[in-house]
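S.K.: what's the 3D shape of this:
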Amino acid sequence: MSTENTSRKPIKLALLMCDTPIPSVREQFGTYLDIFRTQLQLSNPNQSFPFTLDGFDVVDAQEYPDLDSGSAEDGYRGILISGSAHTAHEDVPWINKLVAWVAEVARTHSEIRLIGICFGHQIIARALGGVCERNPAGWEVGVTDIQLTDLGKEVFRTQETNIPIQQMHLDHVTSLPPGFELLGSTAKCPVHGMLLKYPEDAPRYAGLISQEDKNIAPSLPKTDLLSRTHIITVQGHPEFTTSIVSRIIDAREASGRMNEAVVAEGRANMARSHEGIGLVGRAIWRVLGVETEPDK
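M.R.: Okay, the predicted model is just below:
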């Protein structure tokens, strides 16, 4: 990393960890904090923009980032909400607390970008007025092609009709929260990603990003959609690799959570090329205000 890069003030990010990886994944890849840090590093523009990622166990410790001390410019730029083997629509204390916290942060700390991944996508939908439930069509496992809306193409900067993303979910979002727009869908899952823009009259970047740093949002085109994005979610797992998915399939087959047909389909699809550190990863960085190289 160059002297110029290390002199930049790191972007401060938080990860709400909604689960612990199964032992075989944890032994090879670490905690979800490690897994998400790797995904962010690999999709980081030129793998050079400095950032910090703080992890918070919202399941057992029920700990959350402090958002009310210090200045906005020194605070968290974004909060990511991880996936989980738990059920987002379940009525249990820690999930109810998470839903209430997300709703409050979206209302009172709009300067912070919220990014939901799988379970996190479902939690954001539930917190802000959407509907999440068990999918009667069953599992989506392995790399799956997501049919993009026109907005989805703009968000991910692609002219392709479909983009492939790793999947591992049985629950899904069936209706968008008020004000959100759809990014994509599959035959099994109608809401595979969603986005909430800042109001047109809101200050750009919500006053969070220093105008002195030319490498972040002020350098984005004024018309760039993601510079005006408050919340973005995807049902898939941009942070998952083939090896991670393989280990999860093995564990869920052994426990009986996945039947033979689901396991076979997942294994057939899991090794396909996907856009976790490509189109999806770079879009996450643009939401956080970091420009990326034009996508091919």
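S.K.: For the rest of this, base every contact and every neighbour count on C-alpha atoms.
M.R.: OK.
S.K.: OK, contacts around the nearest residue to residue 30 once chain neighbours are set aside?
M.R.: Leaving aside its chain neighbours, residue 30 sits nearest to residue 21 (7.9 Å; criterion: CA to CA, 6 or more residues apart in numbering). Neighbouring residues of residue 21 by CA atoms under 8 Å, 6 or more residues apart in numbering: 30-32.
S.K.: ok, residue 114 touching residue 229?
M.R.: No - applying CA atoms under 8 Å as the test, residue 114 and residue 229 come out as separate, 9.3 Å apart.
S.K.: more neighbours, the two?
M.R.: residue 114 (28 against 22; other CA atoms under 10 Å).
S.K.: three-state assignment of the more buried one?
M.R.: Following DSSP: H, G, I helix; E, B strand; the rest coil, we place residue 114 in the strand state.
S.K.: So it versus residue 20, what's the distance?
M.R.: Distance from residue 114 to residue 20, counting by CA to CA, to the nearest Å: 21 Å.
S.K.: One more: residue 176?
M.R.: According to CA to CA, residue 176 stands 28 Å off from residue 20.
S.K.: who has more neighbours, those two?
M.R.: Set residue 176 next to residue 20 and count neighbours by other CA under 10 Å: residue 176 wins out with 21 against 17.
S.K.: OK, contacts around the more buried one?
M.R.: 125, 129-131, 182, 191, 194.
S.K.: hmm, 10 Å instead?
M.R.: 125-126, 128-132, 182, 190-191, 193-195 (CA atoms under 10 Å, 6 or more residues apart in numbering).
S.K.: cool, and residue 237?
M.R.: For residue 237, the contact set (CA under 10 Å, 6+ apart) comprises 82-83, 116-119, 142-143, 165-169, 245, 275-276, 280.
S.K.: and this one, so I can compare the two:
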Amino acid sequence: MGSQPTPPPIRLAILEADTPVPGVRAKYGGYGGVFTDLFRRACGSLSPPQSLESQLDLSAHDIVNDLDSYPDPETLDAVLISGSKHNSFESDEWILRLVQYTKRLLEGGRVRIIGVCFGHQIVARAMGNEVGRSVRGWELSVVEMALTEEGKKIFGKDTLRIQQMHRDEVHSYPPGTIPLAHTDVCAVQGYYIPKRLIAVQGHPEFTEPMVTEILGMRHEGGIIADGVYKDAMSRVGNEHDGVLIAQAFLKFLRE
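M.R.: All right, here's what the predicted structure looks like:
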């Protein structure tokens, strides 16, 4: 029996829906660099370890500042829509264009979609669901999520910890999706359709230094109140499952 041929790397386009804060930008460039680092760590933590290049063929696209930077779906296997400081429910031209592009991918049925935070909300909006401000306010820093039975299967754990940075939310699960997780603050923390899409409200790509910098800037800017900031900073260095979540994304891409 000959060995199975190695499957080619998955062609994954990272749609950058924001420019990172200065410290993150200096280290990683755009969010394409941030996710490349996350996936590199995830591939290296597989058993046996794999190189990033053997698993993923990554490209990054600044969809905020270059409306023509969208990749042709024919050249892709999957897209990842990043987080953003912008509101997923607004009508800016670039946001409407992103929603339309996501609808096109959903209707096409071949290109798989990963949504992270803002991206998770955009996918829901493209599926016809309402997104908006959470009445419970900010959810910040490392938070433990309760997983559904499907969530436990996908992530291989009973609970999951993830960095959070949001006060917007998806108000209800999009039609046909399988719920993955919830917290007391946010009922829709993740959803999934096998071989089609997976989305999480939290940030698997965020590290302690990144979140510390973002919290500091938003606190100084008066966006996050003193008490909320202090509480978030008390948990910012807690262990979280970002790499494990990225491994679940890799598994989803190979389903």
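S.K.: And the TM-score between these chains?
M.R.: Between these two chains, after superposing, the TM-score reads 0.92 (TM-score structural alignment, normalised by the length of the second structure); 244 aligned residues with a CA RMSD of 1.6 Å.
S.K.: what are the ranges of the strands in the stretch 151-296 of the first structure?
M.R.: Along the stretch 151-296 of the first structure, the stretches classed as strands by DSSP state E, counting those that start in this stretch are 162-169, 171-175, 181-185, 193-197, 229-234.
S.K.: And the lengthiest helix in the second structure, what's buried?
M.R.: Longest helix of the second structure, by residue count under DSSP state H: helix 93-108. Counting neighbours by 16 or more other CA atoms under 10 Å, one finds that the buried residues in helix 93-108 of the second structure are 94-99, 101-103, 105-106.
S.K.: Can you classify the aligned partner of residue 41 of the first structure in the second structure by secondary structure?
M.R.: Using TM-score structural alignment, the partner of residue 41 of the first structure in the second structure is residue 40. Residue 40 of the second structure carries the three-state label helix when classified by three-state DSSP.
S.K.: so how many other residues sit close to residue 60 of the first structure?
M.R.: Residue 60 of the first structure has 9 nearby residues by other CA under 10 Å.
S.K.: likewise the one 4 residues further on?
M.R.: Applying the criterion other CA under 10 Å, we find 16 residues in the vicinity of residue 64 of the first structure.
S.K.: Kindly report the same for residue 58 of the second structure.
M.R.: 21.
S.K.: Onto which residues of the first structure does the host helix or strand of it map?
M.R.: Per DSSP states H and E: residue 58 of the second structure is located in strand 56-62. Under the alignment (TM-score structural alignment), strand 56-62 of the second structure falls on residues 51-57 in the first structure.
S.K.: Over to stretch 88-101 of the second structure?
M.R.: Against the first structure, stretch 88-101 of the second structure falls on residues 88-101 (TM-score structural alignment).
S.K.: Show the contacting residues for residue 138 of the first structure.
M.R.: Going by CA under 10 Å, 6+ apart, residue 138 of the first structure touches 169-172, 188-189, 258, 262.
S.K.: Sorry, wrong one. I was asking about residue 24 of the second structure.
M.R.: Applying CA under 10 Å, 6+ apart to residue 24 of the second structure gives the contacts 30-31, 33-34, 206, 209-211, 213-214.
S.K.: cool, and residue 157 of the second structure?
M.R.: The contact partners of residue 157 of the second structure, taken as CA under 10 Å, 6+ apart, are 146-147, 149, 151, 244.
S.K.: what about burial for these, which qualify?
M.R.: Among the contacts of residue 157 of the second structure, those buried by neighbour count (16+ other CA under 10 Å) are 146-147, 151, 244.
S.K.: and these as JSON lines, adding distance to residue 235 of the second structure?
M.R.: JSON lines is the format used below for these (distance: CA to CA, whole Å):
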{"residue": "146", "distance to residue 235 of the second structure": "18"}
{"residue": "147", "distance to residue 235 of the second structure": "20"}
{"residue": "151", "distance to residue 235 of the second structure": "23"}
{"residue": "244", "distance to residue 235 of the second structure": "19"}
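S.K.: In helices, which of these appear?
M.R.: 151, 244.
S.K.: out of the buried ones among the contacts of residue 157 of the second structure, who's nearest residue 254 of the second structure?
M.R.: residue 244 (15.5 Å; CA to CA).
S.K.: dump the residue contacts of the residue nearest the centre of the second structure.
M.R.: The residue lying closest to the centre of the second structure (CA atoms, centre = their mean) is residue 116, at 1.8 Å. Residue 116 of the second structure makes contacts with 80-84, 122-123, 190, 198-205, as judged by CA under 10 Å, 6+ apart.
S.K.: mind listing what residue 252 of the second structure touches?
M.R.: Residue 252 of the second structure is in contact with 112-114, 154, 192-198, 246, counting by CA under 10 Å, 6+ apart.
S.K.: now that we have those, which one has the most neighbours?
M.R.: residue 113 (30 neighbours).
S.K.: which residue packs closest to that one, ignoring adjacent ones?
M.R.: With CA to CA, 6+ apart, the residue lying closest to residue 113 of the second structure is residue 197, at 4.6 Å.
S.K.: now the one you found: how far from residue 79 of the second structure?
M.R.: Distance of residue 197 of the second structure to residue 79 of the second structure, given as CA to CA: 10 Å.
S.K.: intersection of neighbour lists for the two?
M.R.: Shared contacts of residue 197 of the second structure and residue 79 (CA under 10 Å, 6+ apart): 111-115.
S.K.: Which member of the residues you listed is positioned nearest residue 255 of the second structure?
M.R.: Of all those, residue 112 has the smallest distance to residue 255 of the second structure: 10.4 Å, by CA to CA.
S.K.: what's the closest non-adjacent residue to the closest one?
M.R.: Closest residue to residue 112 of the second structure apart from its sequence neighbours, by CA to CA, 6+ apart: residue 78 at 4.4 Å.
S.K.: State the distance from the one you found to residue 27 of the second structure.
M.R.: Using CA to CA, we find residue 78 of the second structure at a distance of 26 Å from residue 27 of the second structure.
S.K.: circling back to that earlier point, with the first structure superposed, average distance for the strand holding residue 58 of the second structure?
M.R.: Strand 56-62 of the second structure, aligned to the first structure and superposed, deviates on average by 1.2 Å (mean CA distance after the TM-score superposition for the first structure).
S.K.: Does that strand pack against any helices or strands, and if so which?
M.R.: Contacts defined by 3 or more CA pairs under 10 Å, 6 or more residues apart in numbering; DSSP states H and E place strand 56-62 of the second structure against strand 10-16, helix 31-44, strand 78-81.
S.K.: Tell me what angle the longest helix of the second structure forms with strand 10-16.
M.R.: Inter-element angle recorded for helix 93-108 of the second structure and strand 10-16: 150 degrees (by axes from the mean of the first three to the mean of the last three CA atoms, to 10 degrees).
S.K.: Okay then, goodbye and thanks.
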